[in-house]
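J.: Quick one, structure for this:
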Amino acid sequence: MTTVEPQWVPSPADIDSAVVTDFARFVETRTGTAYPDYHSLWRWSVDNLDEFWRAVWDYFEIISPEPGVALASSAMPGATWFAGAELNYVDQVRRQARDDRPAIVYVGEGGERTETSWPELLRQVDALAATLRGLGVGTGDRVVGYLPNIPETVVAFLATASLGAVWSACGQDYSAPAALTRLGQLDPTVLIAADGYHFGGKTHDRRGEVEQLRAGLPTLQATVLVSRIEAPVDGTIDWADATAGESEPTSVAVPFGHPLWVVFSSGTTGLPKGIVHGHGGVLLEHLKAVALQTDIGHDDNFFWYTSPSWMMWNFQVAGLLVGSTIVCYDGSPSHPTTDALWNVAAREQVTVLGTSPGYVLACAKAGGVPRTDHDLSALRTVGITGSALPPSSSLWLRDNVGVQVGSISGGTDVVSAFIGGVRTVPVWPGELSVPFLGVALDAFDVNGQSVRGEVGELVITAPMPSMPIEFWNDPDGKRYRDAYFDTYPGVWRHGDWITITERGSIEVHGRSDSTLNRNGIRMGSADIYQAVENLPEISEALVIGAEQPDGDYWMPLFVVLAGDAELDDALRTRIKTAIRDQASPRHVPDDIVLAPGIPHTRTGKKLEVPIKRIFQGGDAARAVDRSAVDAPELIEWYAAYGTDRMAKKD
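T.: Alright, predicted model coming up:
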């Protein structure tokens, strides 16, 4: 085994007090078998899925009539979970109501702050549910949001779910056309929107976008407007009126697989896929992921920097399922200074903070030391997702924050994680500590054989309850099957390259559909970024490996410079040396190109595959949907660069 020192090791007190340890004791009592460590508990959980998920159900005391067998059919796709259950996600939130701490704390970019108590949260949920019911919303109808990350968004979701209606939302950074390509698929009954939002020190008026949405959603019966910038919109219902007064609590009991929400794929290369998850599957998966894996409970303040467009918003709301206080933040993570998120974490005594590798790198380059610049005495874990966290950034967190790093990897597809951390297992730099409980994780080679210690495809060989119940407007299930089961029949292929180490930890190398395959040697793009983006002169990078019509293989690296750096011969040499020494001498790029920026999806993923298709001769207008891109004007630059290169070759 390669000798790698862990950067964080749980103390005996950490292990003894962890929720997952208490759960292990609960399981030991039921099974009569001891589980001395996490890996033995994980092995039992995937070998005995029916027993495991029934144990989760009983441990968290889910309210429902007798649910029957947990897993009646394990076929993928099409597994049958808790066929006799009737429940509602919101009931689990109601059970957490308390008077000693708020349910939601809102923090604005300018420092403004509000608290929403548990009784007030539930009063607003019930009042809005009554309003929605009066507007004709019933079980299975759709309510959609065009909102920032504010408490009203949480209320809107919970009110919708309590009726057995289906929720979906976009953040207000999406243009009206981008939002319509998603929400317009759902034929919604009610739109809940804000008049604007605040970001980067500016106020963004979105009344025009709200009007475009109303015009583009012909099934709407009404629009409820949240005032954020005090800019009214004619013909809408004021939020204050929609949530006024007292109403009887309503939670419609629905089957385990009844749709809870629709979340959308990035949609960069076509119409975004509407991914539908059920009440029961989300409830169980999020209780497991939040409580057992992330160790969040009644005494925690949980803050993940996110947007309603991204599944991590759904994941943060799950903090309410275990009685924690969630922190909603509407603004830039780096305004007015780079350490804005650390400032919020300190002010709110956050115990679990979630952010991205990009933000960590920006903080490292800014030169601050969060644990001395801010009071982070309450902070226990820093969660990371969005892309792979380089070892250098992980070690920076060790040295400058000094807490457990809980890097996770999963996706919108299951609205959770497959792999990540747990309070009872060490953290190694650049590695995710464990597969999550109940996740039958494996790595397959090209022949579908399980591999260890080498790069393979991330696969899931047994069902999870939060796998999609369907794709929206996919009546025969073909799009669903093609998305995950076209390579290994009956096995979920996620599209990531991973290595499962002898320690049982996991390294994530990036998307397998953007693999760098030079002379038969495959490498994930994340390995290149880890080497290049650690250089102080580099703000961000994008690497592409594109097979050419003439049989050539072209591998350019595009870089965005930091500060007043220049892309001269000396810097080019340093970049090549970093890749050669830290990644692979076979993957030194053919060209290093100064770019005006790197395009991303609106959830922060680099547009490797669409840019690759453009460089392979694809039509830029068809290769990427600009409404799904954070800086669509950059697509023209990359298309022009590719065209110019081809012209010079000819």
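
J.: use CA for all of it now, contacts and neighbours both
T.: Fine.

J.: State which strand of this structure is the longest.
T.: strand 492-500 (DSSP state E).

J.: for that one, packing partners?
T.: Counting contacts by 3 or more CA pairs under 8 Å, 6 or more residues apart in numbering; DSSP states H and E, strand 492-500 is packed against strand 441-444, strand 456-460, helix 478-484, strand 506-511.

J.: Is there a neighbour count for Asp234? I'd like the number.
T.: Using other CA atoms under 10 Å, Asp234 is surrounded by 8 other residues.

J.: want to put them side by side, so please do this one too:
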Amino acid sequence: MTATSTLPLWSPSKDDIALAKLSSFAKGIEATHKLSFNHDFRALHQWSIQNPEAFWTECISAFGLVYDGDIHPARINTEQAPFARWFPQLNINYAENMLRWPGHWTALIEAGEEGEGRHWSFSELRCRVSQHQRALRELGVSAGDCVAGVLPNAGEAVAIMLAAASIGASWASVSPDFGVAAALDRLGQVNPCVLYSVAEYRFNGKSYNVAANIDKIAADLPSLKRLVKIGGGWPEGSVGVHLEDALPSDNTQQPDFIRLPFHHPLFVLFTSGTTGAPKCIVHGHGGTLIQLTKEHQLHCDISAQQRVIFPSTLGWMMWNWSISALASGATVILYDGSVVAPDELSIFRLAQQLRVNTLGLPSAFLERCGQKQIDIKGQVPLKDLKLIFAGGSVLSPEGFEYVYEHVSPQVHLTTGSGGTDIVSCFMLGNKWQSVYAGEMQGPALGMDVQIFNEDGNPVIGERGELVCCAPAPSMPVRFANDPGNKRFTKSYFAGFPDVWTHGDFAEETLNGGFIIHGRSDSVLNPGGVRIGTAEIYRQVQKIECIENCVVAGQQYDNDVRVVLFVVLAQGQQLSDELCAEIRQLLRENASPRHVPKFIIAVDDIPKTRSGKNAETAVSALINGREPSQIHALANPESLEHFRNRAELAK
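T.: This is a model prediction of the structure:
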């Protein structure tokens, strides 16, 4: 059992509880079903998983979602994973529910390393969505097609996505820092008919031009009808149509919306590509909308016209998560760039300037601030801030303590776990429970979350597999390119019969919270961004003098360092020039996050008896653990090359 704190860092006041949207939601259930929860979150959660049809029906009603058709039945069981179809008689449109607010309300605020940018009203956003909607229809784009973007986090990207959703086309995106191979590994699988892209982007004070990459990506997408070029930096005579020429001139019309089946595809999100090409996870209109609105309102206490920011790129599901706060009438601040440019105080100054209420930050960033003992509250008082969401990776107990000592003693600090697979969270915070150092407050409502031991029995106070024992609306509709649902079923339901196994090594505490101890597979997680080892291998193996390689993540200072081990051809040496070539290849063809912190030459790499590199054995050794199942290795003597490496002690 992991030692946990018995004293909370924060507890809700009586006013916090009384004014929470969670409390008004619970009162509605109590009145309808003649219950009394007495602000006991465990009791409310238990009711939500024992009565899932009633719970999710109450959510649709309480959130005022716009739809037509019959809300009953809420769920029918299916034989294929994820073993349920939700609201089969209901038609809904995600974009319509994002844009249903008064026109004068502020919908979006653009921001970046240079500060505050354009403000978009809901009226302006609706009109821009209408322009994109008409342009897409003129190209013949319709329900079932896919629209894609290689875009920064800005209002135009939101408008394009909503336009695609409004007519039933799905949306897939990557950020401009993706290399050609990494982008094509994803977009090449979903056959987009229109691609929107920029040629230039800025990060950490520097400008980058990726026009040549975009030309290559567009050339290798045979389904593409049009490349729409946004902004400057495009070479003379480059392929594609500029945005100004692609849109109709009338910018006063309102969009219309096709109400679609609850499960109709909305987003295609991509996994990290650990064992091959990234999986294409298809999320539906209804499941995404109802789940994220539940998280925003009931777990994060977000209300209409509160201001929400979570710095993200379009290659991370937190972009989809944060922009969906529009469904609650919130103002979403779109931050594009580095959160440490020009320094760590910058994002807090921006939050102060824009009167932010909900501030999402990478856990690794908060850990960095804590290591430097930066006194935020003394330099940048955040009087409007109500909630900090630490995401992307595990926040250490010391990180929790830093927030309450040096950022704000009154703020509600929440962390969550879930991600791309469900475009939401399995565990999250709430305004009824206390916050304990290092713990997620509890399970998300409607999610039957448990920790299973190796025998498939639920345990508390022991480490095991994070599972979800019942279907939930935000579980994927399907994977793209997955005949018979075979890859989908294998990915999530192979561990325990009919139970979603998420791949996190976790623990439920006696406080009722949860601790994530790491991934149970080989996905790397530097800075909270999941990347796959196969994406690194595909690039490194292009270098002729490298015969084999293995990559693993080393836990260091509450983050993960990517370590690449290479076996060189006879007579070759690991020179500075070769290391630079490896790093450049990964930066250009994958992303900067794929670039290893250390590159180390070894004589051999441990392999399984089937000839596969034993990544888990390498990972164990560089993290100070003894590998299990050494007898299963074909060459166990090779493990000595990875023990007590002096380079990794730095």
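
J.: got JSON lines for the helices and strands packed on strand 492-500 of structure 1, with mean neighbour count too?
T.: Shown next, in JSON lines, are those (neighbours: other CA atoms under 10 Å):
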{"stretch": "strand 441-444", "mean neighbour count": "22"}
{"stretch": "strand 456-460", "mean neighbour count": "24"}
{"stretch": "helix 478-484", "mean neighbour count": "16"}
{"stretch": "strand 506-511", "mean neighbour count": "23"}
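
J.: among those, which is nearest Ser307 of structure 1?
T.: strand 506-511 (22.7 Å; CA to CA).

J.: ok, and what's touching that closest one?
T.: With CA atoms under 8 Å, 6 or more residues apart in numbering as the test, strand 506-511 of structure 1 has contacts from 387-388, 419, 430-435, 495-501, 523-527.

J.: Where does stretch 159-177 of structure 1 end up in structure 2?
T.: Stretch 159-177 of structure 1 lines up with residues 163-181 of structure 2 when matched by TM-score structural alignment.

J.: Where in structure 2 does the longest strand of structure 1 fall?
T.: Counting by TM-score structural alignment, strand 492-500 of structure 1 sits on residues 500-508 of structure 2.

J.: mean deviation of that stretch from structure 1?
T.: Stretch 500-508 of structure 2, aligned to structure 1 and superposed, deviates on average by 0.9 Å (mean CA distance after the TM-score superposition for structure 1).

J.: Give me the contacts around that stretch.
T.: Contacts for stretch 500-508 of structure 2 (CA under 8 Å, 6+ apart): 450-451, 459-470, 492-495, 514-521.

J.: which residues touch Arg583 of structure 2?
T.: Arg583 of structure 2 neighbours (CA under 8 Å, 6+ apart): 595-596.

J.: now do 7 Å
T.: By CA atoms under 7 Å, 6 or more residues apart in numbering, Arg583 of structure 2 lies in contact with Val595.

J.: Need the three-state assignment for it.
T.: Here Arg583 of structure 2 takes the helix state, with states given by DSSP: H, G, I helix; E, B strand; the rest coil.

J.: Sticking with the residue lying closest to Glu248 of structure 1 once chain neighbours are set aside, tell me its helix or strand.
T.: Distances taken as CA to CA, 6 or more residues apart in numbering place Asp126 nearest to Glu248 of structure 1, at 6.5 Å, with adjacent residues excluded. With secondary structure defined by DSSP states H and E, Asp126 of structure 1 is part of helix 118-134.

J.: Give me the contact list for that helix.
T.: Contacts of helix 118-134 of structure 1 (CA under 7 Å, 6+ apart): 97-99, 102-103, 155, 158-160, 163, 242-250.
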